[in-house]
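1. no FASTA, just this:
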């Protein structure tokens, strides 16, 4: 995944990227339901 690559490149904002990914996953799950 591109997000994983970005996370590895930008270690400073790893937490931010993880939070964004979690939010995106939650939105996807909500849309499916």
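-> Thanks, I have the structure now. From a predicted model like this one, the values you see are computed outputs, not experimental measurements.

2. every contact and neighbour count from this point should use C-alpha atoms.
-> Fine.

3. if I look at residue 23, how far off is residue 29?
-> Separation of residue 23 from residue 29 (CA to CA, to the nearest Å): 10 Å.

4. equivalent analysis for residue 17, please.
-> Distance of residue 17 to residue 29, given as CA to CA: 18 Å.

5. residues touching stretch 15-33, excluding its own?
-> 3, 7 (CA atoms under 8 Å, 6 or more residues apart in numbering).

6. ok, second structure coming up, stack it against the first:
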């Protein structure tokens, strides 16, 4: 098993944050659309 670099950790964290934000925005905008 190769060692994990700081860069890989940052890239992985950024990827997770992006996915979470994307999912949140989609569900939030969907709620706004249906509530009107």
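-> That came in fine, so what should we check first? None of these values were measured; they are calculated from a predicted model.

7. coming back round to it: quick one: which of residue 17 and residue 29 of the first structure has more around it?
-> Neighbour count, other CA atoms under 10 Å: between residue 17 of the first structure and residue 29, residue 17 has more, with 17 against 10.

8. aligned partner of the more buried one in the second structure?
-> Aligned by TM-score structural alignment, residue 17 of the first structure pairs with residue 13 of the second structure.

9. what's the spacing between residue 28 of the first structure and residue 2 of the first structure?
-> 17 Å.

10. counting neighbours, go ahead and name the busier of the two.
-> More crowded of residue 28 of the first structure and residue 2, by other CA under 10 Å: residue 28, with 11 against 6.

11. so residue 11 of the first structure, which of the three states?
-> coil (DSSP: H, G, I helix; E, B strand; the rest coil).

12. tell me how many other residues crowd it.
-> 11.

13. same thing with residue 26 of the second structure?
-> 12.

14. counterpart of it over in the first structure?
-> That one, residue 26 of the second structure, aligns with residue 30 by TM-score structural alignment.

15. secondary structure element holding that match?
-> Using DSSP states H and E, residue 30 of the first structure maps to helix 14-32.

16. try residue 8 of the first structure
-> Judged by DSSP H and E, residue 8 of the first structure forms part of helix 2-9.

17. report the angle between the axes of that helix and helix 14-32?
-> Using axes from the mean of the first three to the mean of the last three CA atoms, to 10 degrees, the inter-axis angle of helix 2-9 of the first structure relative to helix 14-32 is 170 degrees.
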